[in-house]
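Colleague: Predicted structure and sequence below. I'll ask about it afterward.
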Amino acid sequence: MPRRFLQRYMPHPDTLRRQRSLRFMGHLIGNPSLWVLSRRSVANAFSVGLFSAMLPIPFQMMVAAFGAWLVRCNLPLAVGLVWITNPLTMPLIFYGNYRLGAWLMDTPVRQAPSRLSTRWVAEQMADILPALAVGSVASALVIAILGNVAIRLIWRWQVSRSWKQRARRRRKRRRQEQAP
């Protein structure tokens, strides 16, 4: 991943520390090791953020922030990736997690009524929750591992490509200098 690209979109720690709603986390936000953009910190941030995003729990961003602190990875990326499960994508992702959990547990999938309501979900929660939890943890683990590996490979590819481009420019410059 290009470091400059990521730095362009990341907020500055001082900006966040000055916000009134985040003052209680000032010591966490100000920790320089949580703002490093290296292959390891970015890949681990993807793992933490994607894992937290797949969990059907409230306060996913707090879980991602704590995970970033625990693993010592990039805090803004870990917290930002939680928004993969936003209000538009959440129903589809969690339904997929439920289906995966039902398949893993070898239980029948509950069919939704023609008119889905919060009352129906509340009544069925005892039956749905185990499959949703198993499916969410399974998909979170798989997606976190795949995200980590993908970021590490992309980062390596980018560095390799950059080295090759620099070598080409050096060879071209030498040829121009040697030409009479």
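Modeller: Thanks, I have it. Numbering: from 1, shown residues only.
Colleague: alpha carbons only for contacts and neighbour counts from here, please
Modeller: Will do.
Colleague: Give me the longest helix you can find in the protein.
Modeller: helix 118-178 (DSSP state H).
Colleague: Which elements pack onto it?
Modeller: On a contact count with 3 or more C-alpha pairs under 8 Å, 6 or more residues apart in numbering; DSSP states H and E, helix 118-178 meets helix 39-53, helix 90-105.
Colleague: The shortest one relative to helix 90-105, how many degrees between them?
Modeller: Spelled out, that is helix 39-53. 90 degrees (axes from the mean of the first three to the mean of the last three C-alpha atoms, to 10 degrees).
Colleague: quick check, distance from the longest helix of the chain to the centre of its chain.
Modeller: Distance, stretch centre to chain centre, for helix 118-178: 8 Å (C-alpha atoms, centre = their mean, to the nearest Å).
Colleague: now stretch 76-96
Modeller: With C-alpha atoms, centre = their mean, you get 9 Å for stretch 76-96.
Colleague: before we go on, here's another structure to hold up against the first:
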Amino acid sequence: MKKLLKHYSPNQNELKNHKSLGWLSQYLTNPSLWNFNRKSVSKAFAVGLFCAFVPVPFQMLLAAPSAIIFSANLPVAIALVWITNPITMPPIFYACYKLGAWVLGVGVEQDFVMSLAYVWQVFDVIWQPFLLGCLIVSVVSSIIGYFSIQFIYRLRVYKRKSKKN
């Protein structure tokens, strides 16, 4: 899998000399943005999972600069925001709303309807539990993602070393 991802990732020299990227090309030459190693991929999971549960449109536009700032693998961070896509977004964000309502100790709207019109109608009631639930899920999932990738990489190294012995 790592070889396949490396094959389709852009070359650093191509990015550096690409005229259409303009001022952005200077930020895209950081090797960590394109390396598939333990540090950059685990940071990418943290960034991508955090941004995936932030309730804003075009989450990739939030994940890309975050990956650049934290020197995380850019393609992985951007791909992970698609966990919340148009199909999965309603149930995930409803679960975030229920979590936030539970933490705040407020009642959940009993006649909740999965429609944008209804959400706008009751937004003044649901916005606090919804945003709190999204924040909790963002933080917890990014921490779990970061340490899971760290653990998986270390486990793979341990298995490789034990096979050699």
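Modeller: Structure's in. What do you need? Remember, it's a predicted structure, so these values are computed and weren't measured experimentally.
Colleague: related to what we said a few turns ago, could you dump the helices and strands packed on helix 118-178 of the first structure into CSV with distance to residue 31 of the first structure added?
Modeller: What follows is those, written out as CSV (distance: least, C-alpha to C-alpha, whole Å):
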stretch, distance to residue 31 of the first structure
helix 39-53, 14
helix 90-105, 31
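Colleague: Can you tell me which of the ones you listed is most buried?
Modeller: For those, average neighbour numbers computed from mean count of other C-alpha atoms under 10 Å are highest in helix 39-53, which has a mean of 28.
Colleague: Next secondary structure after that helix?
Modeller: helix 60-71 (DSSP states H and E).
Colleague: So which other helices or strands are in contact with the next helix or strand after that next one?
Modeller: Under the assignment DSSP H and E, the closest C-terminal helix or strand after helix 60-71 of the first structure is helix 75-81. Applying 3+ C-alpha pairs under 8 Å, 6+ apart, we find helix 75-81 of the first structure packed against helix 39-53, helix 60-71.
Colleague: got the angle between the longest helix of the first structure and helix 90-105?
Modeller: Using the same axes, to 10 degrees: helix 118-178 of the first structure against helix 90-105 is 100 degrees.
Colleague: Can you tell me what residue 140 of the first structure aligns to in the second structure?
Modeller: When the second structure is aligned by TM-score structural alignment, residue 140 of the first structure is paired with residue 138.
Colleague: That match reaches residue 50, doesn't it?
Modeller: Yes - at 4.3 Å, residue 138 of the second structure counts as touching residue 50 under the criterion of C-alpha atoms under 8 Å.
Colleague: can you tell me which residues contact residue 108 of the first structure?
Modeller: By C-alpha atoms under 8 Å, 6 or more residues apart in numbering, the contact list for residue 108 of the first structure reads residue 102.
Colleague: Secondary structure class of it, three-state.
Modeller: Following DSSP: H, G, I helix; E, B strand; the rest coil, the label given to residue 108 of the first structure is coil.
Colleague: Thank you kindly, that will do.
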